[in-house]
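Student: only the shape, not the letters, is given here:
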């Protein structure tokens, strides 16, 4: 029995060692990949922006650091995180604070989904290399995705995405360069009315579910920025006009942001009724601008930001 247990122990130890080695290689590969480029810039203290841009995919694909840097004479960086509401955006901001110098200005993109709270951990693959970092651990714990075993057992976290494990191992040897520029990537696409078809299937409209805890957190965020001397500028990027009417409590949600703007005496630039919002040539769906729309929007944005960042 003793011999059996000894052999079993050696086998399990060897298995754990192999799993740890594979996890390390996969983690390093993912961290090198385009998937985690912005996280790596953040953790490696390579950002240190004068102007930080935050939001969801509506930040990531719509705010061009290249245009803003050139027009404003600042060093900007786009930290937009695809598919996530403000809760994850806030954790990313806190991680930015920990590893990078304080920005002078912060653009917070706002929209109808900013104050909602999704249940699932969208695109969880991007978090896999960083689960040992306390703030990342805390952030992902707010979502359905990872479980305690994923933080304790070597390589267990990759059971959620075997594809990510294989991709990470490949990227460890043959990394693929990122196509983003300072976190931003324009989408060279034409109009697709999928969003409108979705809304059309809900003839009574769609009601935004503002999450009370996220609303409080947004307040905490603005207070934190004010205390640290970070000038926040709220921006509502263009949104296709016909989609706006499907949100039955749109005015109510906008009123929340206007109240934050008033209370903290911060600008709110609303482009939801700009000329861009009336023309599908500038969008690839009702929520996201294509490359043509990005050029138009950032020209307007740079003009309006100029007197605010002096």
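Tutor: Great, that's in hand. Small disclaimer: the values here were computed from a predicted structure and weren't measured.
Student: use CA for all of it now, contacts and neighbours both
Tutor: Noted.
Student: ranges for the helices of the stretch 201-310 of the chain?
Tutor: Applying DSSP state H, counting those that start in this stretch to the stretch 201-310 of the chain gives helices spanning 212-228, 241-244, 250-264, 291-305.
Student: structure B:
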């Protein structure tokens, strides 16, 4: 009996030592990954961190790949006489943008936000797994748990592990530490595309309606617009041009229109704008503009915003206390 108890005690001690070593390794490795992550000089993660923690631009641009590739800060700054940063990120939607906006507003309040929304952005087809990219910011921005909880109700518990926040990110982190040619193309978050659509070689898919709305995404869009309104930010909601589309609205767009009407938020719908429709020289594919198309869209949009801002007489930008 005594021998059995002795064996149990030894086993418990070994387990405790193993867990202690595991926790130490997690803390050390997680700390290294954290330092590498927040010291990147280029790439996706760097641009997100810069937008969250460094920019004081008077105009911020939010949205997925269309935002990232369609809005040129150089053009907008020249027309609006305001500083601009493009916070767009490929593959992200209103859930991500709302989390990022809340983080930014802890530090300062921009004058203007341009929110590019995809025609089917509020649907259920996108899932929630992609939002794990917010994990590195959770300790500093605990409000992001509202989005991460949609991925898993245990997400906050998992984040006790420091390395968990950086799962599958190591290669991208290392790439972001190395200066590369991408850096010379990026202009204040804007990533221009330089190819030109060739309809003879590329099959063009027209826009279709996805009617399966996601109540979480609808709720977060409402939050985004409401927060902007409460903070005195002038918000513009934009639907980008398509090379060709049989329809000008979707179930998502109808919801966006309804919410924007409630908050008296301006909407610009360029989906079937004749300046872009079937103009190959402005596109890289059916739904993404190249640098020429982005310049034209930024010019057209800035003219509308400039006129509106003159009427609004926005006050001077001030950091949040």
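Tutor: The structure has been received and is ready for your questions. These numbers come from a predicted model, not from an experiment.
Student: just give the TM-score of the two.
Tutor: Once superposed, chain against chain, the TM-score is 0.81 (TM-score structural alignment, normalised by the length of the first structure); 294 aligned residues with a Cα RMSD of 3.1 Å.
Student: quick revisit: right, and the helices of the stretch 201-310 of the first structure - which one's nearest residue 170 of the first structure?
Tutor: Closest to residue 170 of the first structure of the helices of the stretch 201-310 of the first structure is helix 291-305 (Cα to Cα; 30.8 Å).
Student: mind reading off the mean deviation between the closest one and the second structure?
Tutor: Compared with the second structure after fitting, helix 291-305 of the first structure deviates on average by 1.7 Å (mean Cα distance after the TM-score superposition for the first structure).
Student: still on that earlier bit, with mean neighbour count and distance to residue 173 of the first structure added, can I get the helices of the stretch 201-310 of the first structure in CSV?
Tutor: Shown next, in CSV, are the helices of the stretch 201-310 of the first structure (neighbours: other Cα atoms under 10 Å; distance: least, Cα to Cα, whole Å):
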stretch, mean neighbour count, distance to residue 173 of the first structure
helix 212-228, 15, 40
helix 241-244, 17, 45
helix 250-264, 15, 46
helix 291-305, 18, 33
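Student: residue 152 of the first structure: which of the ones you listed is closest?
Tutor: Using Cα to Cα, those put helix 212-228 closest to residue 152 of the first structure, at 29.0 Å.
Student: and that closest one with helix 250-264, angle?
Tutor: On the basis of axes from the mean of the first three to the mean of the last three Cα atoms, to 10 degrees, helix 212-228 of the first structure is oriented at 30 degrees to helix 250-264.
Student: list the buried residues of the longest helix along the second structure.
Tutor: Counting by DSSP state H, the longest helix found in the second structure is helix 2-37. Neighbour-count burial for helix 2-37 of the second structure, counted by 16 or more other Cα atoms under 10 Å, picks out 26, 27, 30, 33, 34, 37.
Student: show me what it is packed up against.
Tutor: On a contact count with 3 or more Cα pairs under 8 Å, 6 or more residues apart in numbering; DSSP states H and E, helix 2-37 of the second structure meets helix 170-177.
Student: ok, how many other residues are close to residue 55 of the first structure?
Tutor: Residue 55 of the first structure has 27 neighbours, counted by other Cα atoms under 10 Å.
Student: my guess is residue 265 of the second structure meets residue 236, correct?
Tutor: Yes: the pair residue 265 of the second structure / residue 236 is scored as a contact, 6.5 Å apart, by Cα atoms under 8 Å.
Student: aligned to residue 231 of the second structure, what sits in the first structure?
Tutor: Aligning on TM-score structural alignment places residue 231 of the second structure opposite residue 228 in the first structure.
Student: mind putting the buried residues of helix 2-37 of the second structure into JSON lines with distance to residue 117 of the second structure?
Tutor: Putting the buried residues of helix 2-37 of the second structure into JSON lines (distance: Cα to Cα, whole Å) gives the following:
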{"residue": "26", "distance to residue 117 of the second structure": "39"}
{"residue": "27", "distance to residue 117 of the second structure": "39"}
{"residue": "30", "distance to residue 117 of the second structure": "35"}
{"residue": "33", "distance to residue 117 of the second structure": "33"}
{"residue": "34", "distance to residue 117 of the second structure": "31"}
{"residue": "37", "distance to residue 117 of the second structure": "28"}
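Student: and of those residues, the nearest to residue 207 of the second structure?
Tutor: residue 37 (37.1 Å).
Student: I'd assumed residue 171 was in contact with the closest one.
Tutor: No: contact criterion Cα under 8 Å: residue 37 of the second structure and residue 171 do not qualify, at 10.8 Å.
Student: list the contacts of the residue minimising distance to the centre of the first structure.
Tutor: When Cα atoms, centre = their mean is applied to the first structure, the residue found nearest the centroid is residue 81 (1.1 Å). Counting by Cα atoms under 8 Å, 6 or more residues apart in numbering, residue 81 of the first structure touches 54, 55, 56, 57, 59, 60, 88, 89.
Student: next one: residue 235 of the first structure
Tutor: Listed by Cα under 8 Å, 6+ apart, the contact set of residue 235 of the first structure reads 107, 108, 109, 110, 268, 269, 270, 271.
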